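Undergrad: Quick one, fold the following:
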Amino acid sequence: MAKQVTAFVKLQCPGGQATPAPPVGPALGAHGVNIGQFVQRFNDMTKDKRGLMIPVIITVYNDRSFELKIKSPPAAVLLKIAAKIPHEKKKGGDVIPADSKKGGKYKGFSVTMAQVRQIAQDKLVDLNARDLDHAARIIAGTARSMGLTVNE
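TA: Below is the predicted model of the structure:
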């Protein structure tokens, strides 16, 4: 009898640093997946992307086995790294200013078109783009919506 898919679980975990703590433990424990085995396999597969948030899709089968599909980091994260935006820490009681709901949180920072094309090349398999130029336009649009300036 063939294996049947019982669930698809989508998570974002830090590359090379996943732990059984939430959100990984509860999400996978509900489907009977061996959490320790997942953490070990995920960390081995993403050890070269240490610290980046890596999306992963876990396909869970009826015999409690699973498959991992590692995606590329979100475009916004890669753009922040390219623009050298400092890492920000949020405190629990911070009040969000009313004007921050508009786009453009990172005004004053910029990326070059070469950096945009490199990010597009890295994300090409995960984007719904017909070629590299189209993917670069998608990434440039993400940069503009973040408030970054795209320089030629």
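
Undergrad: can we go C-alpha only for contacts and neighbour counts from here?
TA: Will do.

Undergrad: What strand or helix carries residue 88?
TA: Assignment of secondary structure by DSSP states H and E places residue 88 within no helix or strand.

Undergrad: That one: neighbour count?
TA: By other C-alpha atoms under 10 Å, 6 other residues sit near residue 88.

Undergrad: Next, the structure of the following sequence, for comparison with the previous one:
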Amino acid sequence: MAKEISGYIKLQIMGGQANPAPPVGPALGQRGINIMEFCKAFNDKTKAFAGKPIPVVITVYKDKKFDFEIKSPPASHFIKEAAKLKGGSKEPGRSIAGSITKKQAEEIATQKMKDLNAHDLEQAVKIIAGSARSMGIEVKD
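TA: This is a model prediction of the structure:
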């Protein structure tokens, strides 16, 4: 018989840097989850992503046990990395903060493919290009 699910917690934590401080501690504490157990497991799984923001979905069960699923870092993180910027444009659509090439967008799309709602690479590239455009970053051919 499957465990009964109590709820889900969605967090974005830097890879390999989960600690009991906010936002992790309070979010897990109010559900009665062992915070240190989660932090150790998360840090072990995300050592390769050190310094990158990692979205995680924690499934909390009625017996206070938990499972978690790690997603790939946000597209905006990859786009900023590719454009070598700290942030996007202050006025997206009006001013351009930087640019990335179509090839860079394809690389980002291949990394994000499992988390994107796209059937093929071409559609995934369009999603990434849209994200870049909304950040004020131009995608050049």
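
Undergrad: TM value for the aligned chains?
TA: After superposition, the two chains reach a TM-score of 0.92 (TM-score structural alignment, normalised by the length of the second structure), with 141 aligned residues with a C-alpha RMSD of 2.0 Å.

Undergrad: those strands in the first structure, which residues are they?
TA: Under the criterion DSSP state E, strands of the first structure are mapped to 5-14, 53-61, 66-70, 110-112, 149-151.

Undergrad: Reformat the ones you listed as a markdown table; add mean neighbour count and distance to residue 34 of the first structure.
TA: Shown next, in a markdown table, are these (neighbours: other C-alpha atoms under 10 Å; distance: least, C-alpha to C-alpha, whole Å):
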| stretch | mean neighbour count | distance to residue 34 of the first structure |
| --- | --- | --- |
| strand 5-14 | 16 | 14 |
| strand 53-61 | 19 | 11 |
| strand 66-70 | 15 | 9 |
| strand 110-112 | 19 | 42 |
| strand 149-151 | 17 | 44 |
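
Undergrad: Among these, single out whichever gets nearest to residue 121 of the first structure.
TA: Proximity to residue 121 of the first structure, assessed across these by C-alpha to C-alpha, is greatest for strand 110-112 (14.3 Å).

Undergrad: one step back: can you put the strands of the first structure in CSV and add distance to residue 28 of the first structure?
TA: CSV is the format used below for these (distance: least, C-alpha to C-alpha, whole Å):
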stretch, distance to residue 28 of the first structure
strand 5-14, 8
strand 53-61, 9
strand 66-70, 10
strand 110-112, 38
strand 149-151, 40
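
Undergrad: So for residue 83 of the first structure, which of these sits nearest?
TA: Nearest of these (C-alpha to C-alpha): strand 110-112, 5.4 Å.

Undergrad: By how much does the closest one deviate from the second structure on average?
TA: Here the mean offset of strand 110-112 of the first structure against the second structure after fitting is 0.8 Å, by mean C-alpha distance after the TM-score superposition for the first structure.

Undergrad: residues in the second structure aligned with that strand?
TA: On the second structure, the counterpart of strand 110-112 of the first structure by TM-score structural alignment is residues 99-101.

Undergrad: I would like the residues contacting that stretch, please.
TA: Contact with stretch 99-101 of the second structure is made by 79, 82, 83, 137, 138, 139, 140, 141, as judged by C-alpha atoms under 8 Å, 6 or more residues apart in numbering.

Undergrad: same check, this time on stretch 9-27 of the second structure
TA: Counting by C-alpha under 8 Å, 6+ apart, 28, 35-36, 39-40, 42-60 sit against stretch 9-27 of the second structure.

Undergrad: likewise stretch 60-76 of the second structure?
TA: 3-9, 31-33, 52-59, 108, 111-112, 115, 128, 131-132, 135.

Undergrad: what lines up against residue 125 of the first structure once you look at the second structure?
TA: Under the alignment (TM-score structural alignment), residue 125 of the first structure maps onto residue 114.

Undergrad: ok, its match to residue 121 of the second structure distance?
TA: Note on residue 114 of the second structure: its distance to residue 121 of the second structure, by C-alpha to C-alpha, to the nearest Å, is 11 Å.
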